[in-house]
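In: one predicted model, sequence on top.
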Amino acid sequence: MNLTHLRVLEAVARHGSVTEAAKELHYSQPSVSHHLRRLEAATGARLVQRVVRGIRLTPEGELLARRAREIIGRVDAASVELATQVGLRAGRVRVAGFQTVLSTIVPKAAAELSASYPGIELVLTDVHAVEALRMLRAGHVDIALVFRHSDTPDEAEGLRLTHLLDDPLYLISQQPDQRLEDHRDSAWVGGCERCRAAMVTACERAGFTPRISYFSDDMVVVQSLVAAGMGVATLPGLALEAHRTPGIHATEITGNTRQIFAATYGEPPDPPATTALIKILKTIA
């Protein structure tokens, strides 16, 4: 027996017709019949019977066809796995993402990628999430690491998103166990436009509009201003994991999270290196 003979038998079993099996396999009908005769000679068993409207499998033929289906499935799966592994011996994956995810999840993922697939080159670019999406759509990167708050518009048109984690929002102040409404008269430190919008929304839900006196996209600057008593702020959990300034306290604001995604663009499947990195990112996140 060889794999070609088994593919022929399995196709005949599925279609119940030499003609249809020949069409699927791109063989001539005589060639299909020839392979069936060769398989019968190799097994010493009669596998097909001629009937008025074509052929049908004998019990021995049905048994072998079932086994052939299993064998072909395993061989095809092995071929896909092997092709993927070969594709991971070399290549490049380009990633654009925002500061907090690049300083927490990505370094661990980069180390894992390097250890598992040393032939893959990883290129990282630190940009805001909106710019990361522009780079992705323009073809400048393979993966954009982005976030979306629950009340922000969906930007997923044409994108394929892999959810990595939910990142909660925290009130940053000099005292523990504070509430947003405790700071309706305090000065606030605002971050980037999207983060600032999330802070304002959280405060408005608590019944007031924050008085934003300082603006900084840098999580170290934001925490330092709070530690110095200049105001309060909100920061996501990943920012606190990346850096924690002494003298501040973080209190989770319930019901306020941002979802973090690995975004790809275009028709699947993704290149093997891209798929491998997304799988690692998801596991670590």
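Out: Yep, that arrived.
In: every contact and neighbour count from this point should use C-alpha atoms.
Out: OK.
In: and residue 162, what element?
Out: Using DSSP states H and E, the element containing residue 162 is strand 159-173.
In: do the same with residue 4
Out: When elements are assigned from DSSP H and E, residue 4 belongs to helix 3-15.
In: picking up where we left off before, and the next helix or strand past the strand holding residue 162?
Out: Under the assignment DSSP H and E, the closest C-terminal helix or strand after strand 159-173 is strand 187-190.
In: list of residues touching stretch 157-164?
Out: Applying C-alpha atoms under 8 Å, 6 or more residues apart in numbering, the contact partners of stretch 157-164 are 259-266, 278, 281-282, 285.
In: distance between stretch 86-101 and the chain's centre?
Out: 12 Å (C-alpha atoms, centre = their mean, to the nearest Å).
In: now stretch 133-150
Out: Relative to where its chain is centred, stretch 133-150 has its mean C-alpha point 12 Å off (C-alpha atoms, centre = their mean).
In: which other residues reach that stretch?
Out: Counting contacts by C-alpha under 8 Å, 6+ apart, the residues outside stretch 133-150 that touch it are 93-98, 101, 129-130, 132, 154, 198, 256-265, 274.
In: give me the buried subset of the residues you listed.
Out: Buried members of the contacts of stretch 133-150, counted by 16 or more other C-alpha atoms under 10 Å: 93-98, 101, 129-130, 132, 198, 256-258, 260-265, 274.
In: show only the entries of the contacts of stretch 133-150 found in strands.
Out: 93-97, 256-265 (DSSP state E).
In: and the two most separated of those?
Out: Taking C-alpha to C-alpha as the measure, the ones in strands among the contacts of stretch 133-150 span a maximum distance of 32.2 Å, between 93 and 256.
In: okay, one more to line up with it:
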Amino acid sequence: MIDSRLQLLLAVSEYGTVTAAAEALFRSPSGVSRQIKQLEAEIDLDLLEHDGRRVKLTSAGQRLVEHTRALNAQWESALSDTASAATQLCGPVVIGGFATILTAVVTPAVVRLRAEHRQVKPVAKEIYSQEISKALETGAIDVGLFVADESTSRLPDYLEVEEFMDDPIDLLVHRDHVFAVRDEVRLEEARHEEWITGLPHQDSYMELYAATRSAGYAPRSSHYAQDLTATTAMVAAGLGISAFPRIAQEISHPQVRRIPLAGEHRPHRRIMVTFRAGSRGNPRIDAAIHAMETVRTTLADRTPGPTTGP
């Protein structure tokens, strides 16, 4: 086994403070500090130095982290090769992802995994897309799903990434809205509408803003909500129109209608799956990804047309 203190050093490198690293690993800050000090004493080198309220790696610490990443990749390959010889899948596998993918894909995939491989212990964990690489490197998760954007365009080379699915964004309108009788709507047609959007720093707003910008305008936000229940309530009250990912749960409000967006500027999300380099041959990792791919196929087979609540 790789010395666990190296993983603690790696976490401090990623999160920038001992406290943040300890929180991510469910450890106490004092325990993390003590373990790293023990490692420093054993190798007779300073690995961390204070930089204001944060800590940074010394030159020796940076080199040791680089070696740790290489060791981790070799260890993942060794685990994958060894696990492939097992006659029965067993052990934990942690799948991380953002809220809507957790609801639509990861949860049913966990149910499928538990039914097909009773000795496997799948765990679902909500992780923001921007935190996926840290969670993988520190071992908090084994497989991650994230939305590809500028902040995730350059993932470190100790991770492998594959395309997982395309997630269209649909329009939500009041059932009495002029769009409600349509089978689809072009984004350009909503230029003069009042919108219910997320706040400017949130994913939902950035996705909508990028799409409307390509259509020649910015959404005129009148109200702000990221949560589907709150957004649906505002649309049902006639406060504006909104947009939501198709993989989100079904719209159940009787006053709200979901309409597919169409055309050249149709907004969508690219969802990627990622895992530690060398781990793809691990049967548990492969089984988790296969279960999610099966759920993805099921979702694609029932791609909706216009929908409304009961």
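Out: That came through fine. Predicted, not measured: the structure shown is a model, and the values here were computed from it.
In: that older thread, reformat the contacts of stretch 157-164 of the first structure as CSV; add distance to residue 33 of the first structure.
Out: As requested, those are arranged in CSV below (distance: C-alpha to C-alpha, whole Å):
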residue, distance to residue 33 of the first structure
259, 58
260, 56
261, 53
262, 51
263, 49
264, 47
265, 46
266, 43
278, 47
281, 51
282, 50
285, 55
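In: greatest separation within those: which pair is it?
Out: Checking the contacts of stretch 157-164 of the first structure against each other with C-alpha to C-alpha, the farthest-apart pair comes out as 266 and 285, at 24.0 Å.
In: okay, those two: which has more neighbours?
Out: residue 285 (17 against 12; other C-alpha atoms under 10 Å).
In: helices of the second structure, start to end?
Out: Applying DSSP state H to the second structure gives helices spanning 4-15, 18-24, 29-43, 59-83, 99-101, 107-116, 132-137, 203-214, 228-236, 283-301.
In: quick check: closest non-adjacent residue to residue 57 of the first structure.
Out: Spatial nearest neighbour of residue 57 of the first structure, chain neighbours left out: residue 48 (4.4 Å); criterion: C-alpha to C-alpha, 6 or more residues apart in numbering.
In: give me the distance between that neighbour and residue 61 of the first structure.
Out: Distance of residue 48 of the first structure to residue 61 of the first structure, computed by C-alpha to C-alpha, to the nearest Å: 6 Å.
In: now swap in residue 236 of the first structure and tell me
Out: The span separating residue 236 of the first structure from residue 61 of the first structure equals 63 Å under the rule C-alpha to C-alpha.
In: what angle do whichever strand or helix holds residue 39 of the first structure and helix 3-15 make?
Out: Following DSSP H and E, the helix or strand that holds residue 39 of the first structure is helix 29-43. Computed with axes from the mean of the first three to the mean of the last three C-alpha atoms, to 10 degrees, the direction of helix 29-43 of the first structure lies at 110 degrees from that of helix 3-15.
In: chain center to helix 29-43 of the first structure, what's the gap?
Out: From the chain centre to the centre of helix 29-43 of the first structure is a distance of 45 Å (C-alpha atoms, centre = their mean).
In: after that helix comes which helix or strand?
Out: Defined by DSSP H and E, the subsequent element after helix 29-43 of the first structure is strand 48-51.
In: which part of the second structure matches that following strand?
Out: Using TM-score structural alignment, none of the residues of the second structure align to strand 48-51 of the first structure.
In: distance from the chain centre to the helix or strand just after that strand, please.
Out: From strand 48-51 of the first structure onward toward the C-terminus, using DSSP H and E, the following helix or strand is strand 54-57. The chain centre lies 46 Å from the centre of strand 54-57 of the first structure; the measure is C-alpha atoms, centre = their mean.
In: cool, and stretch 85-99 of the first structure?
Out: From the chain centre to the centre of stretch 85-99 of the first structure is a distance of 13 Å (C-alpha atoms, centre = their mean).
In: contacts only, for the nearest residue to residue 121 of the first structure once chain neighbours are set aside.
Out: Spatial nearest neighbour of residue 121 of the first structure, chain neighbours left out: residue 92 (4.5 Å); criterion: C-alpha to C-alpha, 6+ apart. By C-alpha under 8 Å, 6+ apart, the contact list for residue 92 of the first structure reads 120-123, 273.
In: swap in 7 Å and give it another go.
Out: The neighbours of residue 92 of the first structure, taking C-alpha atoms under 7 Å, 6 or more residues apart in numbering as the test, are 120-122, 273.
In: which position in the second structure pairs with it?
Out: Under the alignment (TM-score structural alignment), residue 92 of the first structure pairs with residue 92 in the second structure.
In: next, work out how far apart that match and residue 117 of the second structure are.
Out: Noted for residue 92 of the second structure: a distance of 11 Å to residue 117 of the second structure, by C-alpha to C-alpha.
In: residue 221 of the first structure and residue 96 of the first structure, how far apart?
Out: With distances taken as C-alpha to C-alpha, residue 221 of the first structure is found 23 Å from residue 96 of the first structure.
In: that older thread, between the contacts of residue 92 of the first structure, which is closest to residue 87 of the first structure?
Out: For residue 87 of the first structure, the nearest member of the contacts of residue 92 of the first structure is residue 273. The distance, counting by C-alpha to C-alpha, is 7.5 Å.
In: map the closest one across to the second structure for me.
Out: Residue correspondence to the second structure (TM-score structural alignment): residue 273 of the first structure is matched to residue 284.
In: run a quick neighbour tally on the closest residue to residue 281 of the second structure other than its chain neighbours.
Out: Of all residues not flanking residue 281 of the second structure in the chain, residue 80 sits nearest, at 5.0 Å (C-alpha to C-alpha, 6+ apart). As a burial measure, the neighbour count of residue 80 of the second structure was computed by other C-alpha under 10 Å and equals 20.
In: fine by me, we can end here.
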